[in-house]
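Peer 1: Prediction below, plus the sequence it came from.
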Amino acid sequence: MSRIGKRPIEIPSGVKVEFSDSVLTIEGPKGKLSRQVMDGVSLEITPSSIEVKRADDGLKARSAHGLTRTLVNNMVVGVTKGFERALEINGVGYRAEAKGDVLNLSLGYSHPINYALPAGIIVEVDKMTKLVVKGIDKELVGQTAAKIRSFRGPEPYKGKGIKYADEKILRKAGKTGKK
């Protein structure tokens, strides 16, 4: 039995849960999320909690048990609190600007980068060097933050580029020159 999978998921007040045809839909104050539930796993929904049960002890069912519980829990947390990921931009002349659902980045290339944000994602820019990616879908927030970071990842010599706010960049020593 999966230690994570056997824990029940508490349903906060104001959250509606529907499960039909192996599609789970959770609606809360911040929005609505839907997800296809994997084969070999079933859900028992009560008014106050959701329990993830597996059909048998086969490899697929065991693998999907804890994962399904975590995905469902992330859906519940997302529609109630939401998720966010902070990014920092380091470098002379590197800046970001959010205009509607487009993020404009100047990262030292010969051209600016205009990144169209996915639906359900909001990016807040503070002082043109700090970004906060927000949304209700944890997977989409992380994917968007990783995509923004990939435009100019941090380099180890001067630390220029886009990095996560909690990320530590290992710095390397440069060339020492002739002796």
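Peer 2: Received, thanks. Values in this document were obtained by computation on a predicted structure and should not be read as measured data.

Peer 1: hey, let's count contacts and neighbours off CA atoms from now on
Peer 2: Fine.

Peer 1: Setting aside sequence neighbours, what's the nearest residue to the residue nearest the centre of the chain?
Peer 2: Taking CA atoms, centre = their mean, the centroid of the chain lies closest to Gly142, which sits 2.8 Å from it. Nearest residue to Gly142 in three dimensions, chain neighbours excluded: Arg85, at 7.0 Å (CA to CA, 6 or more residues apart in numbering).

Peer 1: List the buried residues of whichever strand or helix holds that neighbour.
Peer 2: Assessed by DSSP states H and E, Arg85 sits inside strand 83-90. By neighbour count with 16 or more other CA atoms under 10 Å, strand 83-90 contains the buried residues 83-90.

Peer 1: cool, stretch 93-102 as well?
Peer 2: Applying 16+ other CA under 10 Å to stretch 93-102 flags 94-98, 102 as buried.

Peer 1: do stretch 103-117 as well
Peer 2: Residues of stretch 103-117 classed as buried: 103-107, 113, 117 (neighbour count, 16+ other CA under 10 Å).

Peer 1: mind listing the helices for this structure?
Peer 2: 59-80, 138-150 (DSSP state H).

Peer 1: among those, which is nearest Lys178?
Peer 2: Closest approach to Lys178 among the helices of the chain (CA to CA): helix 138-150, 34.9 Å.

Peer 1: Phe151 versus Ile162, what's the distance?
Peer 2: 8 Å (CA to CA, to the nearest Å).

Peer 1: who's more crowded, these two?
Peer 2: Between Ile162 and Phe151, counted using other CA atoms under 10 Å, Ile162 has the larger neighbour count: 27 against 14.

Peer 1: What distance do you get for the more buried one to Gly82?
Peer 2: 23 Å.

Peer 1: Same check on Ile122?
Peer 2: Taking CA to CA, one finds Ile122 at 11 Å from Gly82.

Peer 1: Give me the common contacts of the two.
Peer 2: Common contacts of Ile122 and Gly82 (CA atoms under 8 Å, 6 or more residues apart in numbering): 134-135.

Peer 1: putting a second one here so we can go through both:
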Amino acid sequence: MSRIGKLPIPIPKKVQITIAGQQVTVKGPKGELQRTLTDYVDIEQEGEEILVKQRRESRICRQQHGLSRTLIANMVEGVTNGFERRLQIQGVGYRAQLQGKNLILNVGYSNPVQVEPPDGIQIQVENNTNVIVTGINKEVVGNTAAQIRAVRPPEVYKGKGIRYLGENVRRKAGKAGKK
């Protein structure tokens, strides 16, 4: 049995959860999320917490047990506090700016790169070099941040590019000079 899957999910006071078969809907102060889970698990609400239980004892059921519990816990966390990913832009002349909802990146290409956020995702720019991606769905926030980072990933020789805040980029030594 999954150690993570066995843990109950506490429901905060401001959150309402509706379970209809495998469909879980979570409403909170920041919004509403909905997800259909696999048939390998049962979801039950007991008082102020949610329990996820395996239907059978098999490898796939154990895998889906922990995953389903984590997905529901992330939904509850998202509608109460939300999620954010911070990106940092490094490089001479590299900068970001907002144009309406869209993010415009000047990162060394001949033309600026425009990134359009999906629904429910907000992008903010601080000091032209820090980008903050926020939203209530952890999966979409992470994917949007990864798409922005993929525009110009950090380069190993000079360290230029877009990286997550606090990401450690291993640097390589350049060419050795001629003797």
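Peer 2: Sure thing, it's come through. Worth saying up front: this structure is predicted, and the values here are computed from it rather than measured.

Peer 1: So after superposing, what's the score?
Peer 2: The TM-score (TM-score structural alignment, normalised by the length of the first structure) is 0.97; 179 aligned residues with a CA RMSD of 0.9 Å.

Peer 1: could you dump the helices of the first structure to JSON lines with distance to Lys6 of the first structure?
Peer 2: Shown next, in JSON lines, are the helices of the first structure (distance: least, CA to CA, whole Å):
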{"stretch": "helix 59-80", "distance to Lys6 of the first structure": "8"}
{"stretch": "helix 138-150", "distance to Lys6 of the first structure": "22"}
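
Peer 1: So which of the ones you listed is the most surrounded?
Peer 2: Most buried of the helices of the first structure, by mean neighbour count (mean count of other CA atoms under 10 Å): helix 59-80, with a mean of 20.

Peer 1: that older thread, list the residues that contact the residue nearest to Gly142 of the first structure.
Peer 2: Applying CA under 8 Å, 6+ apart, the residues near Arg85 of the first structure are 132-134, 141-142, 145, 164.

Peer 1: Taking those together, which two end up most distant?
Peer 2: Lys134 and Tyr164 (13.8 Å).

Peer 1: all strands of the first structure, in order?
Peer 2: Taking DSSP state E as the criterion, the first structure contains strands spanning 9-10, 16-20, 23-27, 32-36, 41-45, 49-54, 83-90, 95-99, 102-106, 113-116, 121-126, 130-135, 161-164.

Peer 1: out of those strands, nearest to Arg3 of the first structure?
Peer 2: strand 49-54 (11.6 Å).

Peer 1: Report the mean deviation for the closest one after fitting onto the second structure.
Peer 2: Here the mean offset of strand 49-54 of the first structure against the second structure after fitting is 0.5 Å, by mean CA distance after the TM-score superposition for the first structure.

Peer 1: how close does Ala45 of the second structure sit to Arg170 of the second structure?
Peer 2: To be clear, residue 45 of the second structure is Gln; Ala isn't right here. For Gln45 of the second structure relative to Arg170 of the second structure (CA to CA), the value is 46 Å.

Peer 1: between the two, which one's more packed in?
Peer 2: Taking other CA under 10 Å, Gln45 of the second structure and Arg170 do not tie; Gln45 has more neighbours (15 against 10).

Peer 1: neighbours around the residue nearest to that one when sequence neighbours are not counted, how many?
Peer 2: With sequence-adjacent residues excluded and distances taken as CA to CA, 6+ apart, Gln45 of the second structure is closest to Leu51, at 6.3 Å. By the measure other CA under 10 Å, the count of residues near Leu51 of the second structure is 16.

Peer 1: Leu51 of the second structure maps to what in the first structure?
Peer 2: In the first structure, Leu51 of the second structure lines up with Glu51, judged by TM-score structural alignment.

Peer 1: thinking that match is in contact with Leu43, fair?
Peer 2: Yes - Glu51 of the first structure is within contact range of Leu43, at 5.7 Å (criterion: CA atoms under 8 Å).

Peer 1: residues touching the residue nearest to Gln45 of the second structure, list them.
Peer 2: 6-9, 43-45, 69.

Peer 1: OK, contacts around Arg69 of the second structure?
Peer 2: Contacts of Arg69 of the second structure (CA under 8 Å, 6+ apart): 4-5, 9, 51-52.

Peer 1: Just the buried residues out of the residues you listed, in PyMOL syntax.
Peer 2: In PyMOL, this line selects whichever of the contacts of Arg69 of the second structure come out buried by 16+ other CA under 10 Å:
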select buried, resi 5+9+51+52
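
Peer 1: Pick out the most distant pair among the contacts of Arg69 of the second structure.
Peer 2: Most distant of these, by CA to CA, are Ile4 and Leu51, 11.1 Å apart.
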